[in-house]
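K.L.:
How does the following fold in three dimensions:
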Amino acid sequence: MMDEDDEGGQISRIEARIEQLAEVAERCRKIILASKIVISGGVALLLGAMLGLFGSTAVAFLGAMAAVLGGIVSLGSNVSTLRQTMAAMAAAEALRSDLIGRIDLRVVGEGTG
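P.N.:
Sure, this is the predicted structure:
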């Protein structure tokens, strides 16, 4: 019985870890979306500056380039983090399934009385 309690505690800790990883993954997805929006805005600003819509100031070009490059860096970093997080979640879920498979489960309600 002590083994089952220990395994139950391990399963609870693994489930808590899976929830934490899910939160990290969701945060990464939001940052990835924001990065794509920043890249798009930077490209639009760059095209507008090149066409002379905002005047051809160096500030507009630098701002547009900074937005595009910053968005690309943020996108790449968060895509990498998301992949690592998803791999860690898969490993934790496999471990949880293995631990659940080891438990000798009994059907409640069955009896002779």
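K.L.:
switch to C-alpha atoms for all contacts and neighbour counts from now on
P.N.:
OK.
K.L.:
wouldn't residue 39 be in contact with residue 67 here?
P.N.:
Yes. Between residue 39 and residue 67 there is a contact under CA atoms under 8 Å: 6.1 Å.
K.L.:
structure for this one too, so we can compare:
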Amino acid sequence: MTDLHQQIADLEADIDALSDVAERCRKSMIVAKVAIVGGFLVFGATLFGMIWSDPVALLVGIAATLVGIVFYGSSRSTREQIAGKIKLCEARRAEMIDGMSLRAMEPH
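P.N.:
Predicted structure coming up:
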């Protein structure tokens, strides 16, 4: 019985660790969105002459937008994979708990 308890505890630790990674992915997605918007604004402002027209500023705007898009997609994909792993661990944990011979305690 102790082995089963340890397996459940290990699964819970795995779920917590995966949840932390998923949260970091979510934060990375926010940073990526900021990079996309910032890059697009720099690109647009340079293109329409709102800021000094410099090829470097134009390239920085384009690069920031593209890097943000790639980073967002990568973080989102990783987060979806982690969510799937979390669901599998939670299902395994539920099966283990259901398989235990637990008795209901009667109130005194």
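K.L.:
got the contact list for the residue most central in space within the second structure?
P.N.:
Nearest to the mean C-alpha position of the second structure, counting by CA atoms, centre = their mean, stands residue 25 at 2.7 Å. With contact taken as CA atoms under 8 Å, 6 or more residues apart in numbering, residue 25 of the second structure is in contact with 75, 76, 78, 79.
K.L.:
Give the equivalent position in the first structure for it.
P.N.:
Residue 25 of the second structure maps onto residue 28 in the first structure, with residues paired by TM-score structural alignment.
K.L.:
do the same with residue 97 of the second structure
P.N.:
Under TM-score structural alignment, residue 97 of the second structure pairs with residue 100 in the first structure.
K.L.:
Distance check, its match against residue 82 of the first structure.
P.N.:
Distance, residue 100 of the first structure to residue 82 of the first structure, using CA to CA, to the nearest Å: 27 Å.
K.L.:
the more surrounded of the two?
P.N.:
residue 82 (21 against 16; other CA atoms under 10 Å).
K.L.:
close enough to count as contact, that one and residue 25?
P.N.:
Yes. Look at residue 82 of the first structure against residue 25 with CA under 8 Å: they come within range, at 5.6 Å.
K.L.:
So which residues of the second structure form strands?
P.N.:
With strands called from DSSP state E, the second structure shows none.
K.L.:
For it, which segments count as helices?
P.N.:
2-47, 55-99 (DSSP state H).
K.L.:
Give me the nearest residue to residue 93 of the second structure, chain neighbours excluded.
P.N.:
residue 8 (5.8 Å; CA to CA, 6 or more residues apart in numbering).
K.L.:
Can you find the partner of that neighbour in the first structure?
P.N.:
With TM-score structural alignment as the criterion, the equivalent of residue 8 of the second structure in the first structure is residue 11.
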